[in-house]
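1. Pasted the sequence and its predicted model underneath.
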Amino acid sequence: MTIEDQDFIMRQVKLMAKGIGVFMSLTSLKELLKLEFSFDDELTDQEIDGIIYLARTEELIDKNILSKKELEEALGVTSERVDQLLNNEASPNGKERDILEQLIEDNQYWMNQDETDL
């Protein structure tokens, strides 16, 4: 798979995770993405998880629940690394993925608060 193809797929996965993925469990979203994009051999489950967690982390940042500085501190990385992750220039490693998952779980109530208030 070319870099352009992978970048396209990562952007599409991120868009779906931010859109419909907010209302779905991680497992359901992964199954939908596999059906939609047929990328079983192209992306691993860990890569898909990382993209989804990054998309949901961006939502936390967009809703001012989490700052980029707090994300840097939580991940124990530089601002450059955070920018690479958020701009799809890099994928989170195992430790970063675990931390992102925990951040999402810790803030899930606040992420859904805006939708339930409507």
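-> Happy to help now that I have it.
2. From here on, just use CA atoms for contacts and neighbour counts.
-> OK.
3. Is Ser67 in contact with Ile61, as I believe?
-> Yes: in this structure, Ser67 sits in contact with Ile61. The criterion is C-alpha atoms under 8 Å, and the distance is 5.5 Å.
4. Which strands or helices does the lengthiest helix in the chain pack on?
-> When the chain is parsed with DSSP state H, its longest helix is helix 94-117. Packing partners of helix 94-117 (3 or more C-alpha pairs under 8 Å, 6 or more residues apart in numbering; DSSP states H and E): helix 45-62, helix 68-75.
5. Use this one as the comparison:
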Amino acid sequence: MNTEDKDWLMRQVRAFATGLGALLSKDSLRDFLEYKHYDSAIITDDDLDALIVYAQFQRLAEARQLSAADLAAASGIAADRLAAFTKGTALPTTAEQRQMQEFLDHAAE
């Protein structure tokens, strides 16, 4: 699969994760990919983990109506990286996923 196809597929999965994926597990997203006859090896479990935690993070930020600057300050993630996640041009690193999870955990308290 070429890079354009993978990018398109990642955008589709990101849209799905943003909509329902925050409520679904990684296995459910993997089942969706296989149901749609995509080569599920194209998207790794790490990619799915990143998409799920970002979808939950984004949902909370929208619910609290946080500005990009406030979200960057509260989460400790650089504003340009948050913008890249929103545009779909980057996935959170493991460290950024950890920061997002800490933000989510703190918000739940």
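-> Thanks, I have the structure now. All figures in this text were calculated on a predicted structure; none of them were measured in a lab.
6. among the helices and strands packed on helix 94-117 of structure 1, which is the most enclosed?
-> Each of those was assessed for mean neighbour count using mean count of other C-alpha atoms under 10 Å. The highest is helix 45-62, with a mean of 21.
7. picking up where we left off before, what is the orientation angle of the longest helix of structure 1 with helix 68-75?
-> Counting by axes from the mean of the first three to the mean of the last three C-alpha atoms, to 10 degrees, helix 94-117 of structure 1 lies at 130 degrees to helix 68-75.
8. sorry, back to before: among the helices and strands packed on helix 94-117 of structure 1, which is nearest Asp114 of structure 1?
-> helix 45-62 (11.6 Å; C-alpha to C-alpha).
9. contacting residues around the closest one?
-> Helix 45-62 of structure 1 is touched from outside by 10, 13-15, 17-18, 22, 26, 30, 66-68, 85-86, 91-92, 94, 97, 100-101, 103-104, 107, 111, with contacts defined as C-alpha atoms under 8 Å, 6 or more residues apart in numbering.
10. So which bit of structure 2 is that helix matched to?
-> Using TM-score structural alignment, the residues of structure 2 aligned to helix 45-62 of structure 1 are 45-62.
11. what's the average distance of that stretch to structure 1?
-> When structure 1 is superposed, stretch 45-62 of structure 2 averages 1.6 Å from its matched positions, counting by mean C-alpha distance after the TM-score superposition for structure 1.
12. Please name the residues that touch Ile42 of structure 2.
-> Applying C-alpha under 8 Å, 6+ apart, one finds that Ile42 of structure 2 lies in contact with Lys6.
13. What helices and strands are in contact with the helix or strand containing Glu31 of structure 1?
-> In this assignment (DSSP states H and E), Glu31 of structure 1 forms part of helix 26-37. Packed against helix 26-37 of structure 1, as judged by 3+ C-alpha pairs under 8 Å, 6+ apart, are the following elements: helix 3-18, helix 45-62.
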